[in-house]
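In: Just the structure for this:
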Amino acid sequence: MPDIEFETVSQRIRALFESLTRAERQLANRMLENYPVSSMGSITTVAEEAGVSAPTVARMARKLGFSGFPDLQAALRRELEAAISDPITKHDHWASDADTTHILYRFTESVLDNLRNSLKQIDIEAFDRTVSLLSDRRHALHIVGGRITRSLADYFFTHMQVIRPDVTLVASNSNSWPHYLLNMQEGDVLVVFDIRRYEHNIVRLAEVAQSRGVSVVLITDQWGSPASKHSTVTFNLRIEVPSAWDSSVVPMTLVESLIAAVQADCWEETKARMKTLEDLFDHTKLFRKFL
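Out: Reported below is the predicted structural model:
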C-alpha cells in the first residue's frame, strides 16, 4: 500500500479492501453502506447488522490502524463533526490555533498542503477514465453545483462548452431538475460538485441520474458527499484552510486539469470549434482589437 496519509476511515477501508477476509469484506461493505452512521452503534450491534462476529469487528478496527473499535468510532465522530461544521465552527476551530504566522502564509501553506495530499490520493486510472467519459461526444454532458460550488460548475461548463457539443449547465434551482433529468439519456455523464454541508437535493439528483443509466462523476471533499453512493467516479479533495470558508483551490486545480486533458484528447475537433467561436466573437465585436 502506498505511503499516503489517509484522512478518513472510508479511505482506509477502500485501500485495504483487497487484503480483507470474506467476513471483513462483508463488514466493510456494511460500514460503507450508510457511512459513517452504520458504524456508530455498539460493537455487538455493528457486528449483528453486518452478519459477522464481534471479534471480526475488533480485528477490522486494528487492521485499519486503530487501537480498537472505540478508537475507530472516535475517528468517525471527528469526521462527522468536521463534515457538518458551519462557517462559525470552522472559524472558531482555526482561531483557537496559537500560530502567530501571518494569515497570508498560513493560508497559502494550508492550500499547498491540501494540494500535495490530494494529489497523493487521486487515482490516475480514475482520472483517465473521467477524461474518456468527458471526451465521448456520443453522449451528452451535464454539470451541476451547489450553493457554493456552482461557481466551479459554471467555470467547468464554460470551458467544456467550447471543447465539445451537448453540454448543459443544470440550474441551481432544484425545482427545475426534473426537466433536466428528462433529457438525460443512458450513457450520458453528470458531473456533480458537492462539499461539506452536503445538499440533500444534489444527492437525490445523483441518485435519480444513476437510475437512468447516467455516469456520475462526483467532485467532493475528504469526508465525501453522500452522493458518492451513486457515483461512477469520486474525487475526494482536501478543502480545509484557516478560514470560516473552505478552499476551492484543489477542486479548481482538478477541474482545470480535466479541461486540459479533454482538450488534448480531442484537439482537432476542439480546434475547429475554437476557430468558429473566434469568428463569432469577431462578428459580434465582443472583444476589443488593437490592430
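
In: use CA for all of it now, contacts and neighbours both
Out: Will do.

In: Show me what the longest strand along the chain is packed up against.
Out: Under DSSP state E, the strand in the chain containing the largest number of residues is strand 215-221. Strand 215-221 sits against strand 189-193, helix 200-211, strand 233-237, with contacts defined as 3 or more CA pairs under 8 Å, 6 or more residues apart in numbering; DSSP states H and E.

In: which one of these lies closest to D123?
Out: D123 sits nearest to strand 233-237 of all the helices and strands packed on strand 215-221, at 8.4 Å, using CA to CA.

In: Could you give the separation of that closest one from the chain centroid?
Out: 4 Å (CA atoms, centre = their mean, to the nearest Å).

In: Taking strand 215-221 as reference, get the angle to it.
Out: Computed by axes from the mean of the first three to the mean of the last three CA atoms, to 10 degrees, the angle separating strand 233-237 from strand 215-221 equals 10 degrees.

In: who does the helix or strand just after strand 233-237 touch, helix- and strand-wise?
Out: Past strand 233-237, further along toward the C-terminus, the next helix or strand under DSSP states H and E is helix 249-265. The contact analysis (3+ CA pairs under 8 Å, 6+ apart) places helix 249-265 against helix 103-121, helix 124-135, helix 150-163.

In: List the buried residues of the very next helix or strand once past the shortest one.
Out: To tie it back to what came earlier, the one meant is helix 124-135. Moving toward the C-terminus from helix 124-135, the next helix or strand (DSSP H and E) is strand 141-144. Across strand 141-144, burial judged by 16 or more other CA atoms under 10 Å covers L141, H142, I143, V144.

In: Ok, stretch 173-183 next?
Out: By neighbour count on 16+ other CA under 10 Å, the buried set for stretch 173-183 is Y180, L181.

In: Check stretch 246-257 too.
Out: If you call a residue buried by 16+ other CA under 10 Å, then stretch 246-257 has these buried ones: D246, S247, S248, V249, V250, P251, L254, V255.

In: List the contacts of the second one.
Out: What it means is S247. By CA atoms under 8 Å, 6 or more residues apart in numbering, the contact set of S247 is V111, I239, E240, V241.

In: I'd assumed D113 was in contact with the last one.
Out: Spelled out, that is V241. No. Contact between V241 and D113 fails when scored by CA atoms under 8 Å: they sit 9.7 Å apart.

In: Between those two, which is the more surrounded one?
Out: When V241 is set against D113 and neighbours are counted by other CA atoms under 10 Å, the residue ahead is V241, at 21 against 16.

In: how close does the more buried one get to M60?
Out: 32 Å (CA to CA, to the nearest Å).

In: For the comparison step, fold the sequence that follows:
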Amino acid sequence: MSPKPSSADRRLFSQLRSEMDRMTASERVIANFLLTNRQAVPFETANSLAAKLAISAATVGRFCRRLGYRNFRELKAAFKFDVAVAPWPIGEGLRSMLQTGGGEPALQRDLDLTIAGIIEVYRRAETREWQDIVALLAHCSTLHIVGFQTERGLAAHFASFLQYVRPRVRVADLATGSFSEVLLDGTDKDCVVIVETRRYSRQAQLLARHCRQRGLPLVMITDKYCHWAGEYTPHILALPTESGIFWGTTVPIHAALALLVNGVVLALGDRVEQRLAHVSDLYQEFVGHVGKPARGQRKRGGDIEP
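Out: Now for the predicted structure:
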C-alpha cells in the first residue's frame, strides 16, 4: 500500500491544488511535481529541482515563500513519508556487475529508479483513481487512443492489446491533421486516451483542450512534469520516467499500460474470453501460427487446399 500522508502533508497538498489556477506557469510546474512525485521530494534540493524542471533556483525559492515556507528545505519537512533509501534489494553479484567498467554506475542508478517506478505503478493500480480510469476504458462506446512523437509506439501497442479484448478501439489518425474521427464523430459516451511525455507536442495539448470543450471523457497517460493535463481532465496517470541513462525510461509506462489492459479484462469478465476465441479463429483463418498453417493454406501436391 502507498504511504499515508500526515495532516501537514494533506494541508500542503490541499493548498497546492487550491492555488494551482492562480500560479504562474513556472509555479504550476513545481506544484505539479510536488503533487505527483511525492516519494522523490525528500531527495531533492532547490538546485536539483530547478535543474530537473528547467527553471531557476530563485523561482523555487519564491514558490516556497508563496506557500509560507522560508525555503525548499522547510517545505520538504512537510513531507513525512517513510521512504527507503534503496527501492529494492538486489544480489551482490548483480550490483558488482552494474558497478564495474567505465560509466557503469549509471546502470545501477537506472536499475534502482526503474524498479522504484514499477513499484509506484503497482501501488497506483490499487487506487480509486486507477479504477475509475479502468471503468472508462472498459465501458465507453468507442475508445480513441493517440500518441505523439516517440509515444506513438506506446499508444499503438496499448491499442493493439485492447483491440483483442473489447470492440471499437481506434488509434487516432495523425496524418489527417484534423482528428475529425474523434472531435466530430465522437460522443460523450466515447473516451480519448492521450499518451504523451515531455517535450509535449502542441497537438497533444490542443487535442486535450478540444476534448474538454466537446465534453469527451479524456485520460492522460503522461509523466510527472505535465502541469497542464489537470486543466482538461481529472483522469491523469502521471508516471515516473526518470532514469540513469540517456533517455528517460518508459518501463513504468509499459507496466502501467499492461496493468490497465488487465484491469479492462477483469472488468469485462466472460465477454473477453468469448471475444478472444473469435479473434483467434479469425487469425487462424487468415494467417495462422508457426507450425499450424492457416485453414485453406495447406499444400497438397503443390496445390492450395480450398
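
In: Superposed, what's their TM-score?
Out: With the length set by TM-score structural alignment, normalised by the length of structure 1, the two chains reach a TM-score of 0.69; 240 aligned residues with a CA RMSD of 3.7 Å.

In: Mean neighbour count, the helices and strands packed on strand 215-221 of structure 1: which tops it?
Out: With neighbours defined as mean count of other CA atoms under 10 Å, these peak in mean count at strand 189-193, which reaches a mean of 27.

In: Comparing it with structure 2, how large is the average distance?
Out: With mean CA distance after the TM-score superposition for structure 1, strand 189-193 of structure 1 departs from structure 2 by a mean of 0.7 Å once superposed.

In: whereabouts in structure 2 does that strand align?
Out: The aligned range for strand 189-193 of structure 1 in structure 2 is 191-195, by TM-score structural alignment.

In: And the contacts of the matching stretch?
Out: Contacts to stretch 191-195 of structure 2, defined as CA under 8 Å, 6+ apart, come from residues 136-137, 140-148, 151-152, 154-155, 182, 204, 208, 211, 216-222.

In: what's the counterpart of V264 of structure 2 in structure 1?
Out: Using TM-score structural alignment, V264 of structure 2 sits opposite V262 in structure 1.

In: can you check R168 of structure 2 too?
Out: Using TM-score structural alignment, the equivalent of R168 of structure 2 in structure 1 is D166.

In: Count the neighbours of that match for me.
Out: Neighbours around D166 of structure 1, by other CA under 10 Å: 13.

In: Roughly how far does it sit from P178 of structure 1?
Out: From D166 of structure 1 to P178 of structure 1 the distance is 18 Å (CA to CA).

In: likewise V57 of structure 1?
Out: Look at V57 of structure 1 and P178 of structure 1: by CA to CA, they are 42 Å apart.

In: Can I get the contacts of S247 of structure 1 in TSV including distance to A227 of structure 1?
Out: What follows is the contacts of S247 of structure 1, written out as TSV (distance: CA to CA, whole Å):
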residue	distance to A227 of structure 1
V111	25
I239	18
E240	20
V241	23
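
In: who wins for most neighbours among these?
Out: That'd be I239 among these, by other CA under 10 Å, with 23 neighbours.

In: Can you find the partner of it in structure 2?
Out: By TM-score structural alignment, I239 of structure 1 lines up with T241.

In: Please apply the same query to G146 of structure 1.
Out: Using TM-score structural alignment, the equivalent of G146 of structure 1 in structure 2 is F148.

In: neighbours around S228 of structure 1, how many?
Out: Residues within reach of S228 of structure 1, counting by other CA under 10 Å, total 22.

In: Now which residue in structure 2 aligns to it?
Out: When structure 2 is aligned by TM-score structural alignment, the residue opposite S228 of structure 1 is G230.

In: Surely its match and I236 touch.
Out: Yes. G230 of structure 2 is in contact with I236 according to CA under 8 Å; the separation is 7.4 Å.

In: what touches both of the two?
Out: In terms of CA under 8 Å, 6+ apart, G230 of structure 2 and I236 are not both contacted by any residue.

In: how far is stretch 235-247 of structure 1 from where the chain is centred?
Out: Stretch 235-247 of structure 1 has its C-alpha centroid displaced from the chain centroid by 12 Å (CA atoms, centre = their mean).

In: Between the two ends of that stretch, how far is it?
Out: Start-to-end span of stretch 235-247 of structure 1 (CA to CA) is 15 Å.

In: I'd say N71 of structure 2 and A58 touch.
Out: No. The pair N71 of structure 2 / A58 is not scored as a contact, 10.1 Å apart, by CA under 8 Å.

In: which one of those two has more residues nearby?
Out: Neighbours were counted for N71 of structure 2 and for A58 using other CA under 10 Å; N71 has more, 16 against 12.

In: residue contacts, the more buried one?
Out: By CA under 8 Å, 6+ apart, the contact set of N71 of structure 2 is G61, C64, R65.

In: With T59 of structure 2 instead?
Out: S26, E27, A50.

In: Return the distance of it relative to R198 of structure 2.
Out: 20 Å.

In: same thing with K224 of structure 2?
Out: Counting by CA to CA, the gap from K224 of structure 2 to R198 of structure 2 is 9 Å.

In: okay, these two: which has more neighbours?
Out: The neighbour comparison of K224 of structure 2 against R198 (other CA under 10 Å) goes to K224, with 21 against 14.

In: how far away is the more buried one from W247 of structure 2?
Out: When CA to CA is the yardstick, K224 of structure 2 and W247 of structure 2 sit 15 Å from each other.

In: follow-up on the earlier one: could you dump the buried residues of stretch 246-257 of structure 1 to TSV with distance to R14 of structure 1?
Out: As requested, the buried residues of stretch 246-257 of structure 1 are exported to TSV (distance: CA to CA, whole Å):
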residue	distance to R14 of structure 1
D246	25
S247	25
S248	25
V249	25
V250	22
P251	21
L254	21
V255	24
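
In: Can you find the partner of V203 of structure 1 in structure 2?
Out: In structure 2, the residue paired with V203 of structure 1 according to TM-score structural alignment is Q205.

In: Next: P178 of structure 1.
Out: Using TM-score structural alignment as the criterion, the counterpart of P178 of structure 1 in structure 2 is S180.

In: about what we covered before: how close does the match of R168 of structure 2 sit to M184 of structure 1?
Out: D166 of structure 1 sits 11 Å away from M184 of structure 1, going by CA to CA.

In: Now the common contact residues for those two.
Out: Here D166 of structure 1 and M184 have A140 as joint contacts, going by CA under 8 Å, 6+ apart.

In: separation between the spatially closest residue to V170 of structure 1 that is not a sequence neighbour and A272 of structure 1?
Out: Nearest residue to V170 of structure 1, sequence neighbours excluded (CA to CA, 6 or more residues apart in numbering): V144, at 5.1 Å. Distance, V144 of structure 1 to A272 of structure 1, by CA to CA: 27 Å.
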